[in-house]
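Enquirer: what's the 3D shape of this:
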Amino acid sequence: MSWRAALVLVLLVAALVTAWSAWRQRATPLVESDGPARSDYVLHDFELTALGDEGTESFTLRAPLLEQHPQDRTIRIDTPLFLLPDGDGDYWEVRSRTALVTADHDELHLREDVRAEGTNNAGQPVTMQTERLDIYPDTRVAQSDERVTIEQPGSTIQGRGMEVDLASKRYEFHSEVKSRYVPSRR
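Expert: Now for the predicted structure:
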């Protein structure tokens, strides 16, 4: 067999293998998805100020990552810092590991290592800690069904289930309440 005949035979086999491979790839059906697998939008390292119905500040949000889910329009946020005005010109600083904002944007669901810092009516610092906290910015109410610890100078209060009015700075525990009072020195 001459070298030309061998080359023609190799080229013929290569052409047949290529045609067979192209035919097999074309014959496989495309996989259809139920919807987009990616977010509607993504924000990185941002600050956002949300306004209420009257045009007043509802809350300010700072976070490294925000993603809106395309099907249910909810928003997932990583390590958020919410600044919630209390009505007296001060802010509650509320942090958590994750947060979810409802599609209507009227509920904030903070999860894992939630910590809220503000002031009481006497202007002293107050700290709340829990694992879950739901905030309703329009009514300035926060609530939790989990164990909550509130610390302020001279006292610590713990309980399960709590509701706090962020504007009036009044809170109410629902069960398992324990209080520890440490008088100040005079």
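
Enquirer: Only C-alpha atoms from now on, for both contacts and neighbour counts.
Expert: OK.

Enquirer: Excluding its own residues, what touches stretch 71-89? List them.
Expert: Outside stretch 71-89, the residues that touch it by Cα atoms under 8 Å, 6 or more residues apart in numbering are 35, 57-69, 91-103, 137, 140, 166-168.

Enquirer: which among the residues you listed end up buried?
Expert: 57-63, 65-69, 91-101, 137, 140, 166-167 (16 or more other Cα atoms under 10 Å).

Enquirer: What sits closest to the most centrally placed residue in the chain if chain neighbours are left out?
Expert: For the chain, A99 is the residue whose C-alpha lies nearest the centre (Cα atoms, centre = their mean; 2.2 Å). In space, and not counting its chain neighbours, A99 is closest to L110: 4.3 Å by Cα to Cα, 6 or more residues apart in numbering.

Enquirer: Can you say which helix or strand has that neighbour in it?
Expert: Per DSSP states H and E, L110 falls inside strand 108-119.

Enquirer: just checking, what packs against that strand?
Expert: strand 91-95, strand 98-101, strand 125-136 (3 or more Cα pairs under 8 Å, 6 or more residues apart in numbering; DSSP states H and E).

Enquirer: quick check: angle from that strand to strand 125-136?
Expert: On the basis of axes from the mean of the first three to the mean of the last three Cα atoms, to 10 degrees, strand 108-119 is oriented at 160 degrees to strand 125-136.

Enquirer: One more, so I can put them side by side:
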Amino acid sequence: MRSSGAALFPIALLAALAGLTFWLSSATNDNDPKRRAKERHDPDFTVENFTVERFDDQGTKTQTLKARQMNHFPDDESTEVTFPELTYFTGDRPTQIDARSAWLNKDGKEVRLKGNVRLVKAAGAGHPQTVLQTEALTVFPEEELARGNTPVTLRQGGSVVSGDRIEYRGKENLAILEGRARGTFPRVQKQ
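Expert: Next up, the predicted model:
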């Protein structure tokens, strides 16, 4: 008995379909750990109770970051930090920023702070202490710039000013309040 190519065609077609079905099943398998890891936002490492210090080219400390926990995420190279305390030692007056949490993009050029955010610029050289409080603030460390779209209160000496939004320019020591701004300023006594 001779078998013709026409008789073998259905068997070859079934084998090809079986192979394709197996390939589709493995390609879309949600149980593959490598495939799931790339699609999920899971940390690849965690650090607890740490301090990181940054120095300039001359060896002078410029920044310190302390926090309870840090998680790094490989899918977008972002970092999340709980209870961060960030101190900048630029200029003649150090600035401290703390919050309940922070998110940093992959190169650290954008930091989003959330929950009881406080920025404190120390008093010095005829300038009173400045305290900024809000619920969310985005900081651009290299530019010493901070922006917030939530209600904010700013205290400097005896003066208290609040507004709906803020832009804080650290290099200029300038705060720009937007929206409904209101303030209380102490009366200056003439001598």
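
Enquirer: quick one on the thing from earlier: residues in the second structure aligned with the strand holding L110 of the first structure?
Expert: Aligned by TM-score structural alignment, strand 108-119 of the first structure corresponds to residues 111-122 of the second structure.

Enquirer: now what about the matching stretch, what contacts it?
Expert: So stretch 111-122 of the second structure is contacted by 93-105, 128-141 (Cα under 8 Å, 6+ apart).

Enquirer: looking at it, E67 of the first structure is touching Y41, isn't it?
Expert: Yes: under the criterion of Cα atoms under 8 Å, E67 of the first structure makes contact with Y41 at 5.9 Å.

Enquirer: what residues are shared contacts of the two?
Expert: Jointly contacting E67 of the first structure and Y41 under the rule Cα under 8 Å, 6+ apart is no residue at all.

Enquirer: now the strands for the second structure?
Expert: 45-55, 61-73, 78-82, 85-88, 95-98, 101-104, 111-121, 130-140, 145-148, 152-156, 159-163, 165-169, 174-178, 182-184 (DSSP state E).

Enquirer: As a markdown table, those strands with distance to E39 of the second structure would be great.
Expert: Below are the strands of the second structure laid out as a markdown table (distance: least, Cα to Cα, whole Å):
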| stretch | distance to E39 of the second structure |
| --- | --- |
| strand 45-55 | 17 |
| strand 61-73 | 11 |
| strand 78-82 | 14 |
| strand 85-88 | 31 |
| strand 95-98 | 31 |
| strand 101-104 | 19 |
| strand 111-121 | 23 |
| strand 130-140 | 27 |
| strand 145-148 | 31 |
| strand 152-156 | 37 |
| strand 159-163 | 40 |
| strand 165-169 | 35 |
| strand 174-178 | 39 |
| strand 182-184 | 47 |
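
Enquirer: wait, which of those strands is closest to L24 of the second structure?
Expert: Among the strands of the second structure, the nearest to L24 of the second structure by Cα to Cα is strand 61-73 (28.9 Å).

Enquirer: Could you check the angle the closest one makes with strand 45-55?
Expert: Using the same axes, to 10 degrees: strand 61-73 of the second structure against strand 45-55 is 160 degrees.

Enquirer: Residue in the first structure paired with S78 of the second structure?
Expert: Using TM-score structural alignment, the partner of S78 of the second structure in the first structure is T74.

Enquirer: What separation is there between its match and A103 of the first structure?
Expert: Distance, T74 of the first structure to A103 of the first structure, by Cα to Cα, to the nearest Å: 5 Å.

Enquirer: count of residues packed around T134 of the second structure?
Expert: By other Cα atoms under 10 Å, 24 other residues sit near T134 of the second structure.

Enquirer: what lines up against it once you look at the first structure?
Expert: That one, T134 of the second structure, aligns with T130 by TM-score structural alignment.

Enquirer: Which residues are in contact with the residue lying closest to T82 of the second structure once chain neighbours are set aside?
Expert: Residue nearest to T82 of the second structure in three dimensions, not counting chain neighbours: S101, with 4.4 Å by Cα to Cα, 6+ apart. By Cα under 8 Å, 6+ apart, the contact set of S101 of the second structure is 80-84, 113-115.

Enquirer: Need the counterpart of S101 of the second structure in the first structure.
Expert: Aligned partner of S101 of the second structure by TM-score structural alignment: T98.

Enquirer: From G52 of the first structure, how far out is its match?
Expert: Between T98 of the first structure and G52 of the first structure the distance is 23 Å, computed by Cα to Cα.

Enquirer: where's the residue nearest to T82 of the second structure relative to T184 of the second structure, distance?
Expert: Taking Cα to Cα, one finds S101 of the second structure at 30 Å from T184 of the second structure.

Enquirer: Any chance you could list what contacts the longest helix along the second structure?
Expert: Using DSSP state H to define each element, the second structure has its longest helix at helix 5-27. Helix 5-27 of the second structure is contacted from outside by no residue at all, using Cα under 8 Å, 6+ apart.

Enquirer: repeat for stretch 145-153 of the first structure
Expert: 124-132, 156-162.

Enquirer: Got a quick PyMOL command for the buried subset of those residues?
Expert: Listed next is the PyMOL selection for buried residues among the contacts of stretch 145-153 of the first structure, using 16+ other Cα under 10 Å:
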select buried, resi 126+127+128+129+130+131+132+156+157+158+159+160+161+162
